[in-house]
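Asker: The sequence isn't on hand, but the structure is:
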């Protein structure tokens, strides 16, 4: 009699390079399942952009699995036990997750299953290097990216080889329709997501096409072009990586077939930043909600709900900030350079706690990876590991002039100021009355006045940091 294995899908919604699936297929019959566990931070999806993505990604995965994917919502322990008993399965395989909640839960589930004579095995399907394998000579974790990557990762064992999709999978039971996926009710009752999803193709095939598009059209010139939001030098692979529709191992291996130049090297380092975020969260599990640098516990964050809501809606009166926040709301995505700009504006110009920004991003982003998001917000705020210096306050006007010089990005998402000349597009509040009139723009009516003075708010931020640190602040030359 063939052995039956449950393959528990989580952040690995693909068939190729899926170690758990491959091991199960070699062992015997396969029963693929996914469980939405709302007690898990990574699966608390209701009402978010990620929930919409997950719905479509599950449809794509189910199609790849010939309609055999079963989906559930609830307690994983009880669901796994019940499914195993109902189908005569004697093992449960899954690919590891690295958030604190899942590490604890997975250990408990392994013990729970083992005590009931069910084999439980986990595999690495989502990280190039296991977090416990990359340590300093004194066996402590790295806190700075460059030595983590160059001394830790690149000198460690090379990432594992990719594995092809199983050539033939023998499934347990009969195929079913998509009603189980619909039953999860991941889609909103009011279809606000239709426009957002128009430019995305969730699923493994969509991930492959996104990689091919980037490799052909965006990788060359990536190192510099990635900073310009109107250029095509971004991969848009982040949601596919977040849901495991493509593995970092597949991308790492594909890069070996590209010309080995500064663009490829820089893209590899960006993959390593993803690793670094997961690594930090593994070794420092309070990272998502506590300041990595405890000095920031004394930071006098402002409580300004009105300002926060204007930032969320893209109504700050600062065009590059508003363009980014509107791109986020409309598309479920934001260009990485702009993410830094809007985060700096919220935490430094508005003085709002970085955790508020992190929560909004997790609500709106289709690629909201818990580790990446929280580590990145701390980095910009200055409280994180290897963080941007406390005195680094992005000037959004200068950022717009440097990285959106022709205004293509701002005009796309802030069309009400599109008729302004490039000189004033990033700073309509400095435009002469006649220039505003010629553009048909009345500030305070069609587009808001700035909700904060950039220079004054920057000085307030520096003063707050100085007070927090208890010493004089010296800016870099």
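Answerer: Ah, there it is. Please read these numbers as outputs of a predicted model, since none were measured by experiment.

Asker: CA only for contacts and neighbour counts going forward, please
Answerer: Fine.

Asker: Could you pull up the contacting residues of residue 32?
Answerer: 6-9, 68-70 (C-alpha atoms under 8 Å, 6 or more residues apart in numbering).

Asker: hmm, I was thinking of residue 88
Answerer: residue 4.

Asker: change it to 10 Å
Answerer: By C-alpha atoms under 10 Å, 6 or more residues apart in numbering, the contact list for residue 88 reads 3-6, 82, 172.

Asker: Distance-wise, check it relative to residue 211.
Answerer: 39 Å (C-alpha to C-alpha, to the nearest Å).

Asker: ok, now residue 203?
Answerer: Applying C-alpha to C-alpha to residue 203 and residue 211 gives a distance of 13 Å.

Asker: Of those two, which one has the most company?
Answerer: Legend: neighbour count by other C-alpha atoms under 10 Å for residue 203 and residue 211, higher for residue 203 (28 against 21).

Asker: Help me confirm that the more buried one comes into contact with residue 61.
Answerer: Yes: counting by C-alpha atoms under 10 Å, residue 61 is a contact partner of residue 203 at 6.6 Å.

Asker: who touches both of these two?
Answerer: 13-14, 245.

Asker: could these go into JSON lines alongside distance to residue 378?
Answerer: Listed next are the shared contacts of residue 203 and residue 61 as JSON lines, based on distance: C-alpha to C-alpha, whole Å:
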{"residue": "13", "distance to residue 378": "29"}
{"residue": "14", "distance to residue 378": "31"}
{"residue": "245", "distance to residue 378": "27"}
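
Asker: which among the residues you listed end up buried?
Answerer: 13-14, 245 (16 or more other C-alpha atoms under 10 Å).

Asker: Okay, one more to line up with it:
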């Protein structure tokens, strides 16, 4: 038999349950579908996936296989490839948390094949970590404690692949809709990427051999290479959470410094996925319903200044420039920029969530939604609503020498030049001096606290 394995945000051969099942069924046609609607909604994430296609094809060809790339609505593409190849089955990963599966089984069945949806290689299946009462954890610390008691399945090795009698036609490993949406930023963001399964594995090995020992201290310092740098590889599926967990587990059991803190961050991602699974509206509605009454401002000129890195607050603007030029932002700075938008500027968290959704190469809908609600104070296990990061204090603590801010803000620095090359010409970055602050920090804090009191009183 001939089967199709749709590589759906699982752009690897290692620990790929759908690929293992497809290989057990017969000859395998590896397929990637580039959906124009996805590119329009998440262009930076789409670009990052597109960059991974050539390394994935190289890995497949080394095993006597090859990648087929098609563009279009996934339902139409799957039906067409089934009809062209006579495939009896399509194996792929279930769409959660990135997309739904509506209409896919019917489209594949109408073409004469069966669709098999497989779980992602997360640490544990959704619903495996429960409170004593059988519910979903709403607070992270007890969730992590309970997760540690649940066995994490071993990663699946890459299977041997049999080639079909003939290969279907393929299209270029590019995503034109994403390239157009990224405009000048495509090449700049591409230069910051390290795509491919093999590179992700090397980054993990190098991190566990070195930087993890100082992870608890250095992970909050944006000018240091103190993190694993694997968030984008995880998001596009070049490496699995299970693979990371099991590679780090021996060092954790041996008491190596930094490993538990690192794995707790991986578990935070798992926590977010459990919450999104339980509350599908997490990216749309405040998890705490009373916060829907909060007097946040909507999108507008102030939010646009935040998006462009023109708030006049150095650490915030540096972070927003890093985001636009690389598709990523240091996690500590993400918290600072999000707090500034939702608290000092009193702008709705959904405005920030939407911008991150468009610009992050490591975009993950569960983590994005939960983290924005956590910072805004309206979500599960949220940062106390009255906690307002002071950006200047945070910068003094975590960027004490100003290296990160200078890199992204000083006109002659490499980071500032990269941002200027990526930004739309209409932003006129090359001719813009540093702006005055949109709001004085003390005044912004006072205004936010007054709004919180109004919410409590109302």
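Answerer: Happy to help now that I have it. The model shown is predicted, which means the values in this text are computed figures rather than measured ones.

Asker: Overlap of the contact sets of residue 203 and residue 211 of the first structure?
Answerer: Joint contacts of residue 203 of the first structure and residue 211 (C-alpha under 10 Å, 6+ apart) are 240, 246.

Asker: Apart from its neighbours in sequence, what residue is nearest the counterpart of residue 328 of the second structure in the first structure?
Answerer: Correspondence of residue 328 of the second structure to the first structure, assessed by TM-score structural alignment: residue 333. Excluding its sequence neighbours, the residue lying closest to residue 333 of the first structure (C-alpha to C-alpha, 6 or more residues apart in numbering) is residue 365, at 5.5 Å.

Asker: Any idea how many residues pack against residue 85 of the second structure?
Answerer: 17.

Asker: typo on my end, residue 198 of the second structure
Answerer: 15.

Asker: okay but it is in contact with residue 11, surely?
Answerer: No: with contact defined as C-alpha under 10 Å, residue 198 of the second structure does not reach residue 11; the gap is 11.1 Å.

Asker: can you list residues touching both of the two?
Answerer: Joint contacts of residue 198 of the second structure and residue 11 (C-alpha under 10 Å, 6+ apart) are 55-56, 238-239.

Asker: In TSV: the residues you listed, plus secondary structure and distance to residue 101 of the second structure.
Answerer: Shown next, in TSV, are those (DSSP: H, G, I helix; E, B strand; the rest coil; distance: C-alpha to C-alpha, whole Å):
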residue	secondary structure	distance to residue 101 of the second structure
55	helix	27
56	helix	24
238	coil	22
239	coil	23
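
Asker: neighbour-wise, which of those leads?
Answerer: residue 239 (29 neighbours).

Asker: Which residue in the first structure aligns with that one?
Answerer: Checking TM-score structural alignment: residue 239 of the second structure goes with residue 246.

Asker: cool, residue 349 of the second structure as well?
Answerer: Using TM-score structural alignment, residue 349 of the second structure pairs with residue 354 in the first structure.

Asker: cool, and residue 308 of the second structure?
Answerer: Under TM-score structural alignment, residue 308 of the second structure pairs with residue 313 in the first structure.

Asker: wait, isn't that match in contact with residue 325?
Answerer: Yes: counting by C-alpha under 10 Å, residue 313 of the first structure sits close enough to residue 325 to count as a contact (6.6 Å).

Asker: which of those two has more neighbours?
Answerer: Per other C-alpha under 10 Å, whichever of residue 313 of the first structure and residue 325 has more neighbours is residue 325, with 27 against 15.

Asker: about what we covered before: pick out whichever of the shared contacts of residue 198 and residue 11 of the second structure sits closest to residue 171 of the second structure.
Answerer: residue 56 (14.7 Å; C-alpha to C-alpha).

Asker: Contacts only, for residue 27 of the first structure.
Answerer: Contacts of residue 27 of the first structure (C-alpha under 10 Å, 6+ apart): 2-5, 21, 91.

Asker: Could you dump the residues you listed into CSV with secondary structure and neighbour count added?
Answerer: Converted to CSV, those look like this (DSSP: H, G, I helix; E, B strand; the rest coil; neighbours: other C-alpha atoms under 10 Å):
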residue, secondary structure, neighbour count
2, coil, 9
3, strand, 15
4, strand, 23
5, strand, 30
21, helix, 29
91, strand, 22
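
Asker: out of these, who's nearest residue 338 of the first structure?
Answerer: residue 21 (37.7 Å).

Asker: Could you check which residue of the first structure pairs with residue 399 of the second structure?
Answerer: Per TM-score structural alignment, residue 399 of the second structure is aligned with residue 404.

Asker: Residue in the second structure paired with residue 235 of the first structure?
Answerer: Residue 235 of the first structure maps onto residue 228 in the second structure, by TM-score structural alignment.

Asker: List the residues that contact that match.
Answerer: 200, 203-208, 211-212, 215, 219, 262.

Asker: Kindly write the ChimeraX command that selects the buried subset of the residues you listed.
Answerer: Selecting only the buried entries of the contacts of residue 228 of the second structure in ChimeraX, with 16+ other C-alpha under 10 Å as the criterion:
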select :200,203,204,207,208,211,212,215,219,262
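
Asker: now, among the contacts of residue 228 of the second structure, which is nearest to residue 232 of the second structure?
Answerer: Distances from residue 232 of the second structure to those, taken by C-alpha to C-alpha, are shortest for residue 200, at 9.3 Å.

Asker: Does anything pack onto the helix or strand hosting the closest one? Which helices or strands?
Answerer: Under the criterion of DSSP states H and E, residue 200 of the second structure resides in helix 197-209. With contacts taken as 3 or more C-alpha pairs under 10 Å, 6 or more residues apart in numbering; DSSP states H and E, helix 197-209 of the second structure sits against helix 43-61, helix 231-236, helix 241-253.

Asker: What range does it cover in the first structure?
Answerer: By TM-score structural alignment, helix 197-209 of the second structure lines up with residues 204-216 in the first structure.

Asker: now do stretch 14-26 of the second structure
Answerer: By TM-score structural alignment, stretch 14-26 of the second structure lines up with residues 16-28 in the first structure.

Asker: how far out from the middle of the chain is the match of helix 197-209 of the second structure?
Answerer: Distance of stretch 204-216 of the first structure from its chain centroid, counting by C-alpha atoms, centre = their mean, to the nearest Å, is 18 Å.
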